[in-house]
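Enquirer: I would like to see how this sequence folds:
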Amino acid sequence: MAKIRVSYEYSEAEDKSIRLGLFLIACGILSLFILGFCWLSPTLQSLESKAANCTVVSVLRPEEMFECVFTCGADCKGTSLYPCLQVFVNNSESNSVVLLHHNEQQLVLNPKCSFVPQCERDNQRNMENVLRWEETFTREVSNQTFTCFFNQQRRPDDVLLRRSDDA
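Expert: Below is the predicted model:
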């Protein structure tokens, strides 16, 4: 048995509609590429932190104490206190004195302090952890240049010691 071939010819209106549809699809794809390269790429780059050189200007420990939440088991939870440590550094990228933070998570937890210790049940242990960081920055790092990370658009008054993904 022979196969019957059916050929269908489009009318002029259908042909124009198909061409218009294909043209609109091509324009949409081209627009996405233009949007991605010209607008999205520079925006994403502006959100990234730039590496800068920092030097310690001053290390302060204000009298203010902050609360943190500790857990010591499934039913054991509480709050304790830790002192604030502020490390001000000179940022080579903006040539200004800014507050150093250990990482972005700690910046969000307490934007006033450079270091937020892992919360311990004992206030004295929290104090010792902060004092250890204070000693590190006053004795070992104070005269050295180190890499910090700076973002002018998101946080012009802060720098990070570590990027978020390096935490």
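Enquirer: Please make it C-alpha for all contacts and neighbour counts, starting now.
Expert: Will do.
Enquirer: Check whether residue 106 really touches residue 115, as I assumed.
Expert: Yes. Applying C-alpha atoms under 8 Å as the test, residue 106 and residue 115 come out as touching, 6.8 Å apart.
Enquirer: Between these two, tell me which one has more neighbours.
Expert: residue 115 (24 against 19; other C-alpha atoms under 10 Å).
Enquirer: if I look at the more buried one, how far off is residue 161?
Expert: Counting by C-alpha to C-alpha, to the nearest Å, the separation of residue 115 from residue 161 is 10 Å.
Enquirer: Now do the shared contacts for the two.
Expert: Common contacts of residue 115 and residue 161, defined by C-alpha atoms under 8 Å, 6 or more residues apart in numbering, comprise 101-102.
Enquirer: Report the distance from the helix of greatest length in the chain to the chain centre.
Expert: The residue-count maximum for a helix in the chain (DSSP state H) belongs to helix 12-35. Its chain's C-alpha centre and that of helix 12-35 lie 39 Å apart, by C-alpha atoms, centre = their mean, to the nearest Å.
Enquirer: How about it, which residues are buried there?
Expert: For helix 12-35, a neighbour-count test (16 or more other C-alpha atoms under 10 Å) marks nothing as buried.
Enquirer: cool, and stretch 150-158?
Expert: In terms of neighbour count (16+ other C-alpha under 10 Å), stretch 150-158 has its buried residues at 150-152, 158.
Enquirer: Which parts of this structure are helices?
Expert: 12-35, 41-47, 104-109, 123-135.
Enquirer: right, and the ones you listed - which one's nearest residue 75?
Expert: Nearest to residue 75, of all the helices of the chain, is helix 123-135, at 20.1 Å by C-alpha to C-alpha.
Enquirer: which strands and helices sit next to that closest one?
Expert: On a contact count with 3 or more C-alpha pairs under 8 Å, 6 or more residues apart in numbering; DSSP states H and E, helix 123-135 meets strand 77-83.
Enquirer: ok, longest strand in the chain?
Expert: strand 50-60 (DSSP state E).
Enquirer: That strand vs helix 123-135, what angle?
Expert: 120 degrees (axes from the mean of the first three to the mean of the last three C-alpha atoms, to 10 degrees).
Enquirer: and strand 50-60, how far from the chain's centre?
Expert: 18 Å.
Enquirer: one more to line up against the first:
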Amino acid sequence: MLLGFAMMGFSVLMFFLLGITILKPFMLSTQREESNCTTIRTHIMDDWLDCVFTCGVDCRGQGKYPCLQVFVNLTHSGQKALLHYNEEAAQINSECFYTPKCHRDGNDLLNSARDIKEFFDHKNGTPFLCFYSPDSQSEDVVLTKKYDQMVIFHCLFWPSLTLVGGVLIIGMVRLTQHLSLLCEKIQPCSQR
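Expert: Model prediction:
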């Protein structure tokens, strides 16, 4: 019985935690459809953006990071759009492909931006999978979706399975107890 109640409690806790961390952001996020994109142009802006970094308890500082812009052509509409790495990157900075972790070494940040730029420059003309928002007036395009339907399925399937398993265990224990009581009632009569 304790195992069944523990499984039921654990499943309710999983529903709560996964609902807050995954299901709620998924429900609030923009629904996106698949499309193919081709790179039109990549550009590292001359003006670097400000950021704050921490490197320990007593270490804080101001830094700057390069803004990489990747312009793509959506094949479904033929429209030019700015590509973002994911929805979170689009919300943090709508002008840049992504926002790197801020730290002191500006050369390291510039080299990583150049590496990504080079990657997209080599894809020039080659279609790749991207996701767009059909409801949005401006074509907001992301390279990767944070959550897909399989993640949502697993967030609901495993807690539900644990809940059903806990209910079955409790039901089987109660059934066994009921059958043993019936057996005790029947046995004294048969012995007479």
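Enquirer: on that earlier part again, reformat the helices of structure 1 into CSV and put distance to residue 69 of structure 1 next to each item.
Expert: Formatted as CSV, these follow (distance: least, C-alpha to C-alpha, whole Å):
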stretch, distance to residue 69 of structure 1
helix 12-35, 45
helix 41-47, 31
helix 104-109, 11
helix 123-135, 11
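Enquirer: Compare these and give me the one nearest residue 87 of structure 1.
Expert: helix 123-135 (8.3 Å).
Enquirer: Look up the counterpart of stretch 67-76 of structure 1 in structure 2, residue range please.
Expert: Against structure 2, the aligned range for stretch 67-76 of structure 1 is residues 50-59 (TM-score structural alignment).
Enquirer: quick revisit: which among the helices of structure 1 is found nearest to residue 93 of structure 1?
Expert: Smallest distance to residue 93 of structure 1 across the helices of structure 1 (C-alpha to C-alpha): 14.2 Å, for helix 41-47.
Enquirer: Who are the packing partners of the closest one?
Expert: Partner elements for helix 41-47 of structure 1 (3+ C-alpha pairs under 8 Å, 6+ apart): none found.
Enquirer: Would you mind listing the residues in contact with the residue nearest the centre of structure 2?
Expert: The geometric centre of structure 2, computed from its C-alpha atoms, lies nearest to residue 146 (C-alpha atoms, centre = their mean), at 3.4 Å. By C-alpha under 8 Å, 6+ apart, the contact list for residue 146 of structure 2 reads 86-87.
Enquirer: What's the match for it in structure 1?
Expert: So residue 146 of structure 2 corresponds to residue 164, using TM-score structural alignment.
Enquirer: how near is residue 63 of structure 1 to residue 104 of structure 1?
Expert: Applying C-alpha to C-alpha, the value for residue 63 of structure 1 to residue 104 of structure 1 is 24 Å.
Enquirer: which of those two has more neighbours?
Expert: residue 104 (19 against 9).
Enquirer: In contact with that one, which residues?
Expert: 160, 162-164.
Enquirer: among these, which are in strands?
Expert: Those of these lying in strands (DSSP E): residue 160.
Enquirer: Can you flag the buried ones in the contacts of residue 104 of structure 1?
Expert: 160, 162-163.
Enquirer: ok, so of those, who is nearest residue 31 of structure 1?
Expert: Closest approach to residue 31 of structure 1 among these (C-alpha to C-alpha): residue 163, at 33.4 Å.
Enquirer: What is the end-to-end distance of the match of stretch 67-76 of structure 1?
Expert: Using C-alpha to C-alpha, the two ends of stretch 50-59 of structure 2 sit 17 Å apart.
Enquirer: Run a quick neighbour tally on the equivalent of residue 86 of structure 2 over in structure 1.
Expert: When structure 1 is aligned by TM-score structural alignment, the residue opposite residue 86 of structure 2 is residue 103. Residue 103 of structure 1 has 21 neighbouring residues, counting by other C-alpha under 10 Å.
Enquirer: correct me, but residue 103 of structure 1 touches residue 161?
Expert: Yes. Proximity of residue 103 of structure 1 to residue 161 meets the contact threshold set by C-alpha under 8 Å, at 6.0 Å.
Enquirer: From the contact counts, what lies against the helix of greatest length in structure 2?
Expert: Counting by DSSP H, the longest helix found in structure 2 is helix 149-191. Packing contacts for helix 149-191 of structure 2, counted by 3+ C-alpha pairs under 8 Å, 6+ apart, involve helix 2-18.
Enquirer: What residues of the helix it packs on count as buried?
Expert: For helix 2-18 of structure 2, by 16+ other C-alpha under 10 Å, it's 4, 7-8, 10-12, 14-15, 18.
Enquirer: With distance to residue 68 of structure 2 added, can I get those residues in TSV?
Expert: Shown next, in TSV, are the buried residues of helix 2-18 of structure 2 (distance: C-alpha to C-alpha, whole Å):
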residue	distance to residue 68 of structure 2
4	53
7	48
8	48
10	44
11	43
12	43
14	39
15	38
18	33
